[in-house]
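Novice: Sharing a model that was predicted from the sequence below.
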Amino acid sequence: MATTTSKTLSQALWNSADILRSKMDANEYKTYLLSLVFYKYLSDKMLLKASELLESDTDDLAQAQRNFEEAFADEELRDELINAVKEDVSYVIEPKLTFTHLVDMVNKGKFQLEDLAQGFREIEQSSEIFENLFEDVDLYSKKLGPNSSKQNQTISALMKELATLDIAHNGDMLGDAYEYLIGEFAADSGKKAGEFYTPQPVSQLMTKIVMQGKENQKGFSVYDPTMGSGSLMLNAKKYSNEPGTIGYFGQELNTSTFNLARMNMILHGVDIENQHLNNADTLDGDWPTDEPTNFEAVLMNPPYSAKWSAEKGFLDDPRFSSYGVLAPKSKADFAFLLHGFYHLKDTGTMAIVLPHGVLFRGAAEGKIRQALLDQGAIDTVIGLPANIFFNTSIPTTIIILKKNRSSRDVFFIDASNDFEKAKTQNNLTPEHIEKILETYIKRENIEKYAHLASFEEIVENDFNLNIPRYVDTFEEEEPINLTELSNSMRATNKAIVQAETELYDMMKELTANNDETAQQLADLMSLLQVGE
């Protein structure tokens, strides 16, 4: 079997999207491509597992399909096999609905969209973990084609393209490829779909910070109440030495994106019992309210300055009640921050990305910020470069919060110039990430880059956390040599006079063939005349 690298798999999957690009934008075609990739993954995994259970191990999907069909045709063997497969992978797809069989039907010109739709339904009904997973995949959308025949052709072409890829054997590689696709979709659709994705370099930085010193902890719990596609949480798996024990708790309002996160978790090999995901509005209704409710790490990249109800009843909500005021209706930034902080363990660390306005805006936001500073909750403020997110070009800040700190000082890092310029986005390189992380860990002053501000300094600045107040990045301009400037101006003026004189002499040679042109020529020469 040919070796597949993460790069070639990612690129092949991305190239598959060419079939859909002319028909709809990335925010829509991502649902079709990612769902079909996931369905193929489940189908291939089940076929290979069935062959293993039948003691007919094979890496060939066509052979695995034949093994499965033969066993299914045997009534006595079928029930035993179904139970064994369900116990192992928690679902079963009928032989006639596997991805392998459906592609065979495509090649024979006998494929029907309803068969794929039925395959989706069988997966959804097989286990609670898959419930409503494909509900956003409209196989009969007019965007796929004006009629059922054209829709069939579009999906058939996409399935044929995906059929050539070895998905089931690549383990975490497929998860990485999935991450690549999600990032490409976000980049391809900009603001419209960028909200559901945090660029990997930012995710890595935030995750490394919240996991500092806890890499070996078993049962580590991570919570993202605005999880999008789940990518931010999943980074914990990369930096833990006990990845199989991590508990993932996430909530997402958008159902389509919620389903994307569920697929993302499964493709990254997260055990079902470690997934705790909820599809609801984080601010309107607190979650989770059943144990556990507090977590070792809280990671958040909420929608910036979103609107929320801010109804008075929230003043009695334990998430917000101790602050006496609510985040304004027009800017829910602090509502998200307080929600996340409420669910943070006393020994945990929280990292949240927000616009810079939260650092200095007054009124209710100023009161909340002061209350957080009074209790020493704000540990570090990191200024990020502009234009590193897909849904906004504004500069953002990562705020690190902790409970029960022994000090109320705040560490400031101005990393706004730490980026690599790309075509449309600025990127944090691994070197930039390590520089920020090392600075965060050492917590020492670095001229024009980092400053540890005492609580007294914070008070003197009226609890304003605007980074330039604490990290002076002003660069003095070199003094101007007036003598050199005068000489340069004289030389420039001399060259201008010489050029005008030469042009005037050349124009004296010109002649006009009528009175109007002669007058225009005279007017022009009067402007250039340099006093002969």
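Specialist: Yep, it's here.

Novice: contacts and neighbour counts: CA atoms only from here.
Specialist: Will do.

Novice: And stretch 333-346, what's buried?
Specialist: Within stretch 333-346, the residues scored as buried using 16 or more other C-alpha atoms under 10 Å are 333-345.

Novice: now swap in stretch 444-459 and tell me
Specialist: Under 16+ other C-alpha under 10 Å, the buried positions of stretch 444-459 are N445, K448, Y449, A450, H451, L452, A453, F455, E457, I458.

Novice: likewise stretch 397-405?
Specialist: T397, I398, I399, I400, L401, K402, K403.

Novice: what do you get for stretch 295-315?
Specialist: So stretch 295-315, judged by 16+ other C-alpha under 10 Å, has buried residues 295-305, 308, 310, 314-315.

Novice: how about the strands of this structure, start to end?
Specialist: 221-224, 247-252, 275-279, 295-300, 344-355, 378-383, 396-402, 410-414, 420-421, 426-427, 450-453 (DSSP state E).

Novice: Would you tell me which of these gets closest to D188?
Specialist: Closest approach to D188 among the strands of the chain (C-alpha to C-alpha): strand 426-427, 15.1 Å.

Novice: chain center to that closest one, what's the gap?
Specialist: On the basis of C-alpha atoms, centre = their mean, to the nearest Å, strand 426-427 sits 13 Å off its chain's mean C-alpha point.

Novice: same check, this time on stretch 495-502
Specialist: 59 Å.

Novice: Only the buried residues of stretch 9-21, if you could.
Specialist: L9, S10, A12, L13, W14, S16, A17, I19, L20.

Novice: which helices and strands does the lengthiest helix in the chain pack with?
Specialist: Criterion DSSP state H: the longest helix present in the chain is helix 26-53. The elements that helix 26-53 packs onto, with contact taken as 3 or more C-alpha pairs under 8 Å, 6 or more residues apart in numbering; DSSP states H and E, are helix 61-73, helix 75-89, helix 99-107, helix 148-163, helix 172-189, helix 191-194, helix 255-267.

Novice: Name all residues that make contact with V358.
Specialist: Neighbouring residues of V358 by C-alpha atoms under 8 Å, 6 or more residues apart in numbering: D333, F334, E365, R369.

Novice: Equivalent analysis for K45, please.
Specialist: A168.

Novice: Relative to F72, how far out is it?
Specialist: Distance, K45 to F72, using C-alpha to C-alpha, to the nearest Å: 17 Å.

Novice: and which of the buried residues of stretch 444-459 is nearest to D414?
Specialist: Distances from D414 to those, taken by C-alpha to C-alpha, are shortest for Y449, at 5.2 Å.

Novice: hang on, isn't that closest one packed against D414?
Specialist: Yes - under the criterion of C-alpha atoms under 8 Å, Y449 makes contact with D414 at 5.2 Å.

Novice: mind putting the buried residues of stretch 397-405 in TSV, distance to L527 included?
Specialist: As requested, these are exported to TSV (distance: C-alpha to C-alpha, whole Å):
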residue	distance to L527
T397	56
I398	60
I399	62
I400	66
L401	68
K402	72
K403	75
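
Novice: putting a second one here so we can go through both:
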Amino acid sequence: MAKGKGNKKVLASINYSIDTVKKIKDNYKFTIEEKQDILHKFVGTSPDNNSYFTPDVICNWIKQLLDIQSGKVADLSAGVGSMIKPLVEKYGSLQDGITFEAYEFDTNNSAAGEIAWSDYSQVNYIGDFNSIEQHEEIPDDYLYIVGNPPFSGSIPYWCEWNHAKNGKAKNNNICDAFVDLSVRKVKDKGFIALVLPYGHLYKGNATAKLRQWMKSQVALKGVFPLDQDTFAKAGINGTTVGTCLVIWQKGVAQEEVFFGELCDKDDIVKEMESMARQFQLFLSGDYEVKYLSDSASRLRGKVEQKIKPWTGEAI
């Protein structure tokens, strides 16, 4: 068990979440402050404790890495909507030009998320929704799909890369299913950013088949290993499972991959901001990032210009 929450904090989190769900069922009228509290205090209370909501610092980093300024965004396993929070301009409004569709299966998470985002016209929070079984109801025109899908368990899911000989669905790892679904639902040239178990990068069997299929659909753009304590305070008890943030772009050729490992625990927010700027330079295609290193709380890198200024011609 991760050393995240003491027993008193665990009990307080559980009691708060149970009380919140009870209030919702009793048609309690939440104040603005109480709605905002849900996003910071609510924890998943499902029997398997599988709701490890993504920490705010990681959600903010995803927004920075992708430089989300406008467009249609989705989270196919949204929890209470942690991925939406960095896009808030002020209470009741996201940044201009952004719409967000959040899909969530768990009943309690759904109840809490629907209340928390009820005053945001740019947010379509769709609760009690099984993204895997109801995938045909999900549009396929998202510019960004972000998220932290469930890691464990298997479900019947038809996919091009792993189905029965008679054409029917096989049981597939639930995380693999969400990755596949994200690829199918993001638009051409759109981006996917998912927090995944580190094993996604090297596991064999069906996951290897998934990676092989993905080569024909998306280009791997960035891999960002996360500290084992990233989810130490998530959920009820936390977890030290190894994770990484992976970014793909659909419908483009595979080229070099950006690998960014956070090193500076003393000022990790500043390092995240610096690395996001480096990643944007990398994505622009105008510069080639030669190396990255961390020194004295600053991310440093060497970039070489690849095009002539103002002309757009290659050097």
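Specialist: Happy to help now that I have it. Note that this is a predicted model, so its numbers are computed, not measured.

Novice: Quantify their similarity with the TM-score.
Specialist: Once the chains are laid over each other, their TM-score by TM-score structural alignment, normalised by the length of the second structure reads 0.72; 273 aligned residues with a C-alpha RMSD of 3.7 Å.

Novice: Out of the strands of the first structure, flag the one nearest V37 of the first structure.
Specialist: strand 275-279 (20.5 Å).

Novice: which secondary structure elements does that closest one contact?
Specialist: strand 247-252, helix 255-267.

Novice: deepest of those, which one?
Specialist: Comparing these by mean neighbour count (mean count of other C-alpha atoms under 10 Å), strand 247-252 comes out on top with a mean of 24.

Novice: how big is the offset of it relative to the second structure?
Specialist: With mean C-alpha distance after the TM-score superposition for the first structure, strand 247-252 of the first structure departs from the second structure by a mean of 1.7 Å once superposed.

Novice: which residue lines up with I400 of the first structure in the second structure?
Specialist: Aligned by TM-score structural alignment, I400 of the first structure pairs with I247 of the second structure.

Novice: how far away is its match from L143 of the second structure?
Specialist: For I247 of the second structure, the distance to L143 of the second structure - C-alpha to C-alpha - is 13 Å.

Novice: shared neighbours of these two, anything?
Specialist: F191.

Novice: any idea how far Y157 of the second structure is from V10 of the second structure?
Specialist: As judged by C-alpha to C-alpha, V10 of the second structure and Y157 of the second structure stand 35 Å apart.

Novice: same question, S284 of the second structure
Specialist: Distance from S284 of the second structure to Y157 of the second structure, by C-alpha to C-alpha: 36 Å.

Novice: ok, now D264 of the second structure?
Specialist: D264 of the second structure is 40 Å from Y157 of the second structure, by C-alpha to C-alpha.

Novice: D48 of the second structure too?
Specialist: 21 Å.

Novice: My understanding was that the match of I400 of the first structure contacts V218; is that so?
Specialist: No - look at I247 of the second structure against V218 with C-alpha under 8 Å: they stay out of range, at 9.8 Å.

Novice: Do you have the helices of the stretch 201-315 of the second structure handy? List them.
Specialist: Taking DSSP state H, counting those that start in this stretch, the helices of the stretch 201-315 of the second structure run over residues 205-214, 268-284.

Novice: Which part of the first structure matches the first one?
Specialist: This points to helix 205-214 of the second structure. Using TM-score structural alignment, helix 205-214 of the second structure pairs with 363-372 in the first structure.

Novice: how about the helices in the stretch 201-350 of the first structure?
Specialist: Going by DSSP H, counting those that start in this stretch, the stretch 201-350 of the first structure shows helices at 231-239, 255-267, 333-342.

Novice: Pull the number of nearby residues for E255 of the second structure.
Specialist: The tally of other residues near E255 of the second structure (other C-alpha atoms under 10 Å) stands at 9.

Novice: what's the answer for A50 of the first structure, then?
Specialist: 26.

Novice: which residues does it contact?
Specialist: A64, N67, F68, L81, V85.

Novice: so which of those residues is the most crowded?
Specialist: A64 (24 neighbours).

Novice: isn't that one right up against M46?
Specialist: No - applying C-alpha under 8 Å, one finds A64 of the first structure not in contact with M46, separated by 9.4 Å.

Novice: how close does the nearest residue to Y198 of the second structure once chain neighbours are set aside get to K290 of the second structure?
Specialist: Spatial nearest neighbour of Y198 of the second structure, chain neighbours left out: T243 (4.7 Å); criterion: C-alpha to C-alpha, 6 or more residues apart in numbering. Distance, T243 of the second structure to K290 of the second structure, by C-alpha to C-alpha: 25 Å.

Novice: for the residue nearest the centre of the second structure, what are its contacts?
Specialist: The residue lying closest to the centre of the second structure (C-alpha atoms, centre = their mean) is G147, at 2.3 Å. Residues near G147 of the second structure by C-alpha under 8 Å, 6+ apart: D75, L76, S77, A78, M83, A193, L194, V195.

Novice: Looking at the alignment, what corresponds to N60 of the second structure in the first structure?
Specialist: By TM-score structural alignment, N60 of the second structure lines up with Q204.

Novice: residue contacts, the residue nearest to that match when sequence neighbours are not counted?
Specialist: Leaving aside its sequence neighbours, Q204 of the first structure sits nearest to N235 (C-alpha to C-alpha, 6+ apart; 6.5 Å). Going by C-alpha under 8 Å, 6+ apart, N235 of the first structure touches S203, Q204, T207.

Novice: From D224 of the first structure, how far off is the last one?
Specialist: When distance is defined by C-alpha to C-alpha, T207 of the first structure is 11 Å away from D224 of the first structure.

Novice: Pull up the overlap in contacts between the two.
Specialist: L232, M233, L299.

Novice: quick one: what's aligned to Q275 of the first structure in the second structure?
Specialist: In the second structure, the residue paired with Q275 of the first structure is N124, using TM-score structural alignment.

Novice: Could I get the contacting residues of that match?
Specialist: Counted by C-alpha under 8 Å, 6+ apart, N124 of the second structure has contacts T99, F100, E101, A102.

Novice: List the members of those residues that persist in the first structure.
Specialist: Retained contacts for the contacts of N124 of the second structure in the first structure, judged by both residues aligned by TM-score structural alignment, their matches' C-alpha atoms under 8 Å, are T99, F100, E101.

Novice: how close does the match of helix 205-214 of the second structure sit to the second structure?
Specialist: With mean C-alpha distance after the TM-score superposition for the first structure, stretch 363-372 of the first structure averages 1.9 Å from its match.

Novice: circling back: nearest to K22 of the second structure among the contacts of G147 of the second structure?
Specialist: For the contacts of G147 of the second structure, the nearest to K22 of the second structure is A78 (21.0 Å; C-alpha to C-alpha).
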